[in-house]
Every structure is written in structure tokens, then in C-alpha cells.
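S.K.: no sequence on this one, just coordinates:
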């Protein structure tokens, strides 16, 4: 492994030996040499570590650790790196041809943040959607980027100054970090660059809606990052809507009404917020008791 590589790629994984091996091969096959690859095994209980251990490449390190979640795994990978820049790839995604070359070229030009486009691939239908970096809005200090694992590279010192990924957060961790990085880009006059080319394939699976996860994560984001989120009324309204819908599904009617009313207040022209509030406020029909018909 290179003593001081220019870029470290961090892949967190948990019980995904086949997918992780595919992701690792997509990185190692890029044709670049000035990088290292750290796979942080987040407490897998299968043969993920053994499968990756069979890969004979000095650029790869596998670091097993207790299961603490994806954000903690990414932070651990960065802390284990010695490079000037870091980037991230999820274990079920794939780096496409030219991915690392674009990152290396950009790093050598001295940027602090670099983004590329992504190809979102639906596992259910096989449909592909191309998304390019864009102005992220006032909550991100209008930085042009795409804060999706695999789509951006950041100077390691900037990542550290931003506080890294919020550990324990199960939803929205990329956005939370992105807002903090955007603030540093603006306040410290750092350099951000991007290209529209889709250089990473993100696999979208049909994820089961978890109301408790959404409520907990959105509430945490509102508390921890309110100063950033509140710069963008529509984004603030969206977060209140997420917490409101989740609270409603969890049976917390009063909290649901409060959060959905705040969503309407901050973005009154969004009809969907009104619809959600109306549904949450509607009286629920009483359950019919079991028994004989009259």
C-alpha cells in the first residue's frame, strides 16, 4: 500500500460479501495508482472479511470493527487514512470507468471539494436516472455539489473540520455533512468544482419505510442542523413534513399535527403539506366491535 496516497476510498459494509467484492473490484480496476482503499467491515456476521481477505492487492486494507452503523464506519475509515483527500462508496454501488481519474485530476488541481454525476439504477425495474451536481441551495451555502456517497471527494482536513458524519443518524447523514462542508466552502473561501458526467452507479432498492427511523433521524437533523436548514424555508418544511408523517404513522397524533402545521407555515404554497395536514387532522372512524349484526 502507498505510504501517503493522494486519495483514500472508504467503503463501509455489513453482511454484503458479494456486493462489496463487486464494489472493491470496480475501484481497484480503475487503472489509477495514487490511492488506497479501506473497507470498514461494520460487524459482519457472515464471511465478508474472509471474501475480501482473498483479494491480493497492496492498495486494499480491510478493517473489521464492532457494528456501530454506516456513519461511524466511514469516520473510522477516514481516521485510518493518511491521504490528502477522501471519498466514499457504498458497498452495493459501483465506480464506473473514469471515476478515480476524475478525482485524481481534480485533487492535483488543488480543489477542496469535487463532485461528479451519478447513475441511479432501480433494482426493481432496471430503469436508470442520471443526476448531475447542482446548486444545493441556501442551507448548503449554495455550493454546487452532489452529496451522495460515491459522487464527491473532499479534502480530508475539510472533512475533519466539518465534524465528519453524524454517528447514530440512520437517514440524511450525507445531507448533514454536506451542509457543514458547504458552510466551510463559503466561510473559508475554499474551492469547489464539479462535472456532470455520471461516473458512479448507485443501486436503488425498494427500502421498507421505517417510521421510527425517519422520525428519529429527521428530529435529530432539525435539532443539530437547524441553523443550516432554516436558511431554506422549503427544506425546513420538508423536514417538518417528514417528522410529521412519521409521527402520524407511529400514532403520535398531537406531534404529527404540530410538525405538519409547521411544514405548511414554512412552505404554504406546497399543496402536499396541506394534504398531509388534512389527513392527519381528519377524525378516525371508530373500530367496529366484533359481534352479531343487528
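M.R.: Done, it's in. The model shown is predicted, which means the values in this text are computed figures rather than measured ones.
S.K.: Could you use CA atoms for every contact and neighbour count after this?
M.R.: Fine.
S.K.: can you pull the buried residues of stretch 213-231?
M.R.: By 16 or more other Cα atoms under 10 Å, the buried positions in stretch 213-231 come out as 214-222, 225, 228-230.
S.K.: after the longest strand anywhere in the chain, next one along is what?
M.R.: With secondary structure taken from DSSP state E, the chain has its longest strand at strand 192-204. Downstream of strand 192-204, the next assigned helix or strand under DSSP states H and E is helix 211-224.
S.K.: Now do the strands in the stretch 51-200 of the chain.
M.R.: Secondary structure of the stretch 51-200 of the chain by DSSP state E, counting those that start in this stretch: the strands cover 60-65, 85-88, 94-95, 113-122, 128-131, 134-135, 144-145, 152-155, 192-204.
S.K.: Below is an additional structure, to be compared with the one above:
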């Protein structure tokens, strides 16, 4: 039986990687995709890639903070709803304009709640469905360099935990919480930045495709909470054993490594205006840099 999968944040990063992973999926019949993002131009690009992989694609440009737009999405039959939208603001609390604080809460908290509300309405009407919420390990651990982003992820995790209890007696309705650790996406280039230095993915950053595979796995076999990679699993285990020490270590490590040595001017990034193009990777992984260096050496030797 074919399934319809709706993915928000589908134009970039984890959302885009997830769209491509579902498009390539054949075994479990994920043949129709509804791709949601603010940028129609970026969505058109990823939609073409998904169609090249054999998927039936509906492009739905929308801002998830708009209740009417989200309500329109809920008019479709949807078997799996992947909530992958996130924006970021980096810098000590108070370094950001109030408008940026408001926008972050509107997108990450209000927008996610609107989408979860719409998804649950669809699933109750159909009597089946899986909601996959992409959160963050920063819903468990602090990072004083991005306190507002971490706050929003705590809120999203709280929403997911409550929804899981709400549907506990519904065998065919599931809510999954995915907690990524550091991932190499364009998020760091597009976040509002008031640190004074350029942002980067906290090493060791994982490829977005690994998170996409985890999300596809949740659609096949829903799980209450899941992370990806050795770092994520070790952090969760350590937190159970020694929560305070783990929080302190992760806060220092993640805050220290979030910025690189290059200076950067303060600015809102893509917080208010969506970029016209999207990408899966941010170019921060060491392996990627090594490959580029190897290619340069190869050209130099010719």
C-alpha cells in the first residue's frame, strides 16, 4: 500500500535529506511526498530531485506559523508527517533583537505546535498515522551560546512527550521524537548570529543522510525516542548515569566548538527571509574537507 509523507523544512538540511530518502524508498511504498517550506524556488529544486527518484511530489510552499496555511496542509490524506523545521539564534541571551526572539519562538514552538495539532487531527480522522518530530539533544543539554534555540527544543520535546501519552491507547497512531546531535547542515550559515564569530557544525558533525535514514526507519517502525551516531548515544547514556556532570561537559564542549576563528558581523541570517536555494550539507564535516583537499592535491599534481 502506498503512503503519503509530508515533510516540513523540506528545502534544506535534514528535511531535504529526508525528502530524498523517502523518494528513493521502495520497500515500504512511500511514493507520494508533500514537500513544505517557505521558499517555492528551493522546493522546486528538491521536488525535481525527488521525482527523478520515482516519487510523486506535491509542492506546498507555506510558512508553518500561518494557521491557515497549516490548515490547508491538513486537508490532505497523510500517513506520515515529518516536522523538521527549525530556525536558530546564536549569542548570549540579550544580544538578539526582540524581533528575532519572537520569530524563533513563532517558528520553533508555535509553528511546531500548529503542525502537530494539524497532524493529530488528520490522524484521528483517518484513525492512523505517524508524527515524527525532529528535536535535538539540546532538549536535554544546555548550550549557553544558543540558549533560545535550546529553550525551544525543550518545549518541542515536552510537546512530543505529552502527545505520546495522549495516543498511548491508539495502536495505529504514533508519535516519534528524533533527537539529533551535531549535524552538518546549512542551519549554521542561516541562523541569526550575534556571537562575533562564524558559526559551524559542532564536531564531530554527522551527515544529514544518517538522520534521514533514522527518520525513514521511524516511519517503518515507530519508536518513542531515537538518536543517531555514537556521540548521541553516549551522551544519553552518560546523562542517565551522571546528569549534572554530563550537562556541564556538553555545555562547555558545544558552546566552545560552535564558533570558528573567523569573525562574523551580527545579523538575522535567514530568520525572516527564506533563501531562494537549499542544500543538504553545510560543508563542515572533516571528511568532506579531506576530500576537497585530496581533490586539490590531485589537480595540483596534474
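M.R.: In hand now; what should we look at? As the structure is a computational prediction, the values presented were derived from the model and not from experiment.
S.K.: Superposing both, give me the TM-score.
M.R.: Here the superposed chains carry a TM-score of 0.31, computed using TM-score structural alignment, normalised by the length of the first structure; 140 aligned residues with a Cα RMSD of 5.8 Å.
S.K.: could you dump the buried residues of stretch 213-231 of the first structure to CSV with distance to residue 79 of the first structure?
M.R.: Listed next are those as CSV, based on distance: Cα to Cα, whole Å:
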residue, distance to residue 79 of the first structure
214, 28
215, 30
216, 27
217, 24
218, 27
219, 28
220, 24
221, 24
222, 27
225, 23
228, 26
229, 28
230, 31
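S.K.: Would you mind checking which of those residues is nearest to residue 73 of the first structure?
M.R.: Nearest to residue 73 of the first structure among these, counting by Cα to Cα, is residue 217 at 17.6 Å.
S.K.: I'd like the distance between the closest one and residue 243 of the first structure.
M.R.: Per Cα to Cα, to the nearest Å, residue 217 of the first structure is found 9 Å from residue 243 of the first structure.
S.K.: Same check on residue 233 of the first structure?
M.R.: Residue 233 of the first structure is 15 Å from residue 243 of the first structure, by Cα to Cα.
S.K.: With neighbour numbers in mind, choose between these two.
M.R.: More crowded of residue 233 of the first structure and residue 243, by other Cα atoms under 10 Å: residue 243, with 28 against 17.
S.K.: ok, for that one, nearest residue in space, not its chain neighbours?
M.R.: Excluding its sequence neighbours, the residue lying closest to residue 243 of the first structure (Cα to Cα, 6 or more residues apart in numbering) is residue 215, at 4.9 Å.
S.K.: Hmm, that neighbour is touching residue 246, no?
M.R.: Yes - between residue 215 of the first structure and residue 246 there is a contact at 5.3 Å, judged by Cα atoms under 8 Å.
S.K.: what number of residues lie near residue 72 of the second structure?
M.R.: Using other Cα under 10 Å, the number of residues around residue 72 of the second structure comes to 12.
S.K.: Same question for residue 277 of the first structure.
M.R.: There are 24 residues near residue 277 of the first structure, going by other Cα under 10 Å.
S.K.: which residues touch it?
M.R.: For residue 277 of the first structure, the contact set (Cα atoms under 8 Å, 6 or more residues apart in numbering) comprises 257, 260, 261.
S.K.: Tell me how far the first one lies from residue 276 of the first structure.
M.R.: Summarising the geometry, the distance separating residue 257 of the first structure from residue 276 of the first structure, computed by Cα to Cα, is 9 Å.
S.K.: and what of the second one?
M.R.: Counting by Cα to Cα, the separation of residue 260 of the first structure from residue 276 of the first structure is 7 Å.
S.K.: Find residues that contact each of the two.
M.R.: Each of 241, 245 lies in contact with both residue 260 of the first structure and residue 276 under the rule Cα under 8 Å, 6+ apart.
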